[in-house]
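Asker: Here is a sequence with its predicted model. Questions after.
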Amino acid sequence: MSEPLISLWGGGPWQDPARAAEAREVAAELEELGFHRLWFSGGFGDGVLPAFGELLAATRTLGVASGIVSIWTATPEQSARAFAELEAAHPGRFLLGLGNSHAPAVEGRGGRYDKPYSRTVDYLDALGGRVPRERLVLAALGPRMLELARERTLGAHPYFVTPEHTALAREALGEGSWLAPEVAVVLDADAAGARATAREHLATYLQLPNYTNNLRRLGWGDDDLLHGGSDRLVDALVPWGPQERVAAGVRRHVEAGADEVAVQVLGGRGDFPRAAFRELAAALV
């Protein structure tokens, strides 16, 4: 087995213009610590999200990926143009992650969540060759989207998944496609506290049918999906505990076939959990 690539998945602070200077400083430290890539969400509806370019400019080798740009909020033309701008300024370092989002998010903005698979196919057709397939991944969970990721892109970036899903995704993708699951973790040895932190995170996603349907395909029942998740589901989705136990949970995805794991540290309360990043680097990088 080749050495796994360990990346980080980040949320709000990375996009906050008021914290841009701090974000650049943290990104430079992540590069020094040896992390492969930084994933964070954002769109191109109004042009390139400034943070993508700023973080690439603040580093020399650290990759940056969109996890993910929604196909409902950015047109193929906007995504292609944004990719071209980032590629021209920072060759080879930006990975475009696309996804079909969720019905509540799309409909909450007044859109219609209709035939997401077909829309994804049409989106990829419209991109044409403007984004090379080796620089493009899909947020794929189910069999059809995984097949599309295998056929049309570098591979898949599944979010909110267990090691069992990673194994199934590897089987569906085959050995030639890239598999980079997101894995949320909690560095807290207290079971009650760690699970409470995990449930705050899970509660939002357990209201989204794409995720709950995927969990049901894996055999999880309705009781597991209530009240932020059963203890068994929390433990399967979110490795928690001291450094060594969390690292072992991340490695389970590597053992299941992941080429890269995008680790999301929970519990930072909107801050950059720099101490946790250092612990993870010591254990995994």
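Answerer: Looks like it came in fine. Residues are numbered from 1 along each chain as shown.

Asker: Every contact and neighbour count from this point should use C-alpha atoms.
Answerer: Fine.

Asker: What segments of the stretch 51-200 of the chain are helices?
Answerer: For the stretch 51-200 of the chain, helices defined by DSSP state H, counting those that start in this stretch occupy the ranges 76-89, 103-108, 116-127, 143-152, 163-173, 191-205.

Asker: Output these as JSON lines; include the columns mean neighbour count.
Answerer: Output for those, formatted as JSON lines (neighbours: other Cα atoms under 10 Å):
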{"stretch": "helix 76-89", "mean neighbour count": "17"}
{"stretch": "helix 103-108", "mean neighbour count": "14"}
{"stretch": "helix 116-127", "mean neighbour count": "16"}
{"stretch": "helix 143-152", "mean neighbour count": "19"}
{"stretch": "helix 163-173", "mean neighbour count": "20"}
{"stretch": "helix 191-205", "mean neighbour count": "17"}
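
Asker: Pretty sure Ser70 sits against His102.
Answerer: No - using Cα atoms under 8 Å, Ser70 is not in contact with His102; the gap is 9.2 Å.

Asker: Show me which of the two is the more surrounded one.
Answerer: Neighbours per residue (other Cα atoms under 10 Å) separate Ser70 from His102, with Ser70 holding more: 24 against 17.

Asker: From Gly43, how far off is that one?
Answerer: Separation of Ser70 from Gly43 (Cα to Cα, to the nearest Å) stands at 7 Å.

Asker: Just put the helices of the stretch 51-200 of the chain in a markdown table and tack on distance to Glu32.
Answerer: Listed next are the helices of the stretch 51-200 of the chain as a markdown table, based on distance: least, Cα to Cα, whole Å:
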| stretch | distance to Glu32 |
| --- | --- |
| helix 76-89 | 21 |
| helix 103-108 | 36 |
| helix 116-127 | 34 |
| helix 143-152 | 31 |
| helix 163-173 | 28 |
| helix 191-205 | 28 |
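
Asker: One more to weigh against that first structure:
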Amino acid sequence: MTLRDRIGRLGIWGRELRTTALTEQQRDHAAELESLGYGALWLGGSPSVEHAVPALEATSRMVVATGILNIWQHQPSVVGGLYADVERDHPGRFVLGLGVSHAQLVTQYHRPYSAMVDFLDLLDLAPDPVPRERRVLAALGPRMLHLAASRSAGAHPYMVPVEHTAAARAALGPGPLLAPEVNVVVETDPSTARAAARAHLAPYLAMPNYTANFMRFGFTDDDLAGGGSDRLVDALYHWGDPDRVWTRLEEYYTAGADHVAMQVVRPDGAFPIEQYRMLARQNA
């Protein structure tokens, strides 16, 4: 079974289940997400391989992925060994998502593309290498997308408009996996939805990797000011009732996505299990 087949069309991206020990309620949530038909759980918050183990143990089929492991914080040989342990216990169910993070968050940040190439080289040479087909790269720009196509199963871009998905598919070609993270707000009131989106967007507007990518797709300094224009917010956060949200998600598939890693944004930050239930029923 290919990775594309294992993860299906729809998964979840979130930080809530990124932990080395799930509570009973978290275990129940993980099991329910699997029963609702979500094919993959992408763990945010710069997880390590170990963070995937509790969710794997709480489920039986769903793929668990790092979304993403920060390459500056880990040694490739250690990552390879941890991958081998997880693969032994949960064969075929873990995906290693790798990324270069951001200069504001990593003191040693330097030549990120070359750093990723070096990390992949060492990962291939590790005593327990991670196979190309079981790793993906958090690729935004053309060079990293081409690297994702040549050295991994594909790309897992974060915080992207649908136009990026079309461009990423063109850069990757037809074969590699394309699994963008996509933000949704299940809220019909425009002011409430956009306020929740802007609160979530705020830290990303201070990160040049993202803002440069926004501008690559036609957004301007005016769009980035004041917490983000309505045009920018509406391109990055797909809000409304489940029908409207699903109409927007379908645009990513049409643009070339194989899988959408859906992040549900809630103003209160609570685990959005009700929203996951509504959106799963909409997908049924």
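Answerer: Cool, got the structure. Here the structure is a predicted model, which means the values were calculated and not measured.

Asker: follow-up on the earlier one: between the helices of the stretch 51-200 of the first structure, which one is nearest to Leu218 of the first structure?
Answerer: Closest approach to Leu218 of the first structure among these is made by helix 163-173 (7.2 Å; Cα to Cα).

Asker: can you list the residues that contact that closest one?
Answerer: The contact list for helix 163-173 of the first structure, computed with Cα atoms under 8 Å, 6 or more residues apart in numbering, reads 141, 143, 146-147, 149-150, 155, 179, 181, 218, 236, 252-253, 256-258.

Asker: what's the average distance of it to the second structure?
Answerer: Taken over the aligned residues, the distance from helix 163-173 of the first structure to the second structure averages 0.3 Å (mean Cα distance after the TM-score superposition for the first structure).

Asker: what angle separates that helix from helix 143-152?
Answerer: Going by axes from the mean of the first three to the mean of the last three Cα atoms, to 10 degrees, helix 163-173 of the first structure is angled at 50 degrees with respect to helix 143-152.

Asker: Arg112 of the first structure reaches His102, doesn't it?
Answerer: No - using Cα under 8 Å, Arg112 of the first structure makes no contact with His102, being 10.5 Å away.

Asker: and the spatially most central residue of the second structure, what does it touch?
Answerer: Closest to where the C-alpha atoms of the second structure average out (Cα atoms, centre = their mean) is Glu181, at 4.3 Å. By Cα under 8 Å, 6+ apart, Glu181 of the second structure lies in contact with 13, 156-160, 260-263.

Asker: Not counting sequence-adjacent ones, nearest residue to the aligned partner of Leu17 of the second structure in the first structure?
Answerer: Matched by TM-score structural alignment, Leu17 of the second structure corresponds to Trp14 in the first structure. Spatial nearest neighbour of Trp14 of the first structure, excluding adjacent residues (Cα to Cα, 6 or more residues apart in numbering): Ala23 at 5.9 Å.

Asker: mind listing what the one you found touches?
Answerer: Neighbouring residues of Ala23 of the first structure by Cα under 8 Å, 6+ apart: 13-14, 55.

Asker: which of these also appear as contacts in the second structure?
Answerer: For these, the aligned pairs still in contact in the second structure (both residues aligned by TM-score structural alignment, their matches' Cα atoms under 8 Å) are Trp14.

Asker: Which one of the contacts of Ala23 of the first structure sits in the busiest neighbourhood?
Answerer: Within those, neighbour counts (other Cα under 10 Å) peak at Trp14, which reaches 26 neighbours.

Asker: Contacts only, for that one.
Answerer: By Cα under 8 Å, 6+ apart, the contact set of Trp14 of the first structure is 20, 23, 40, 51.

Asker: how close does it get to Pro50 of the first structure?
Answerer: 10 Å.

Asker: For the counterpart of Gly229 of the first structure in the second structure, list the residues it contacts.
Answerer: Under the alignment (TM-score structural alignment), Gly229 of the first structure pairs with Gly228 of the second structure. Taking Cα under 8 Å, 6+ apart as the criterion, Gly228 of the second structure is in contact with 198, 201, 205.

Asker: Sort out which one of those residues lies nearest Arg4 of the second structure for me.
Answerer: The closest of the contacts of Gly228 of the second structure to Arg4 of the second structure turns out to be Leu201 (Cα to Cα; 29.0 Å).

Asker: That closest one and Thr59 of the second structure, how far apart?
Answerer: 31 Å.

Asker: repeat for Leu123 of the second structure
Answerer: 28 Å.

Asker: How about Ala103 of the second structure?
Answerer: From Ala103 of the second structure over to Thr59 of the second structure the distance is 35 Å, taken as Cα to Cα.

Asker: how many neighbours does Glu274 of the second structure have?
Answerer: By other Cα under 10 Å, the residues close to Glu274 of the second structure number 10.

Asker: any idea which helix or strand carries it?
Answerer: Per DSSP states H and E: Glu274 of the second structure is located in helix 273-283.

Asker: how far apart are that helix and its match in the first structure?
Answerer: Per aligned residue, helix 273-283 of the second structure averages 0.8 Å (mean Cα distance after the TM-score superposition for the first structure).
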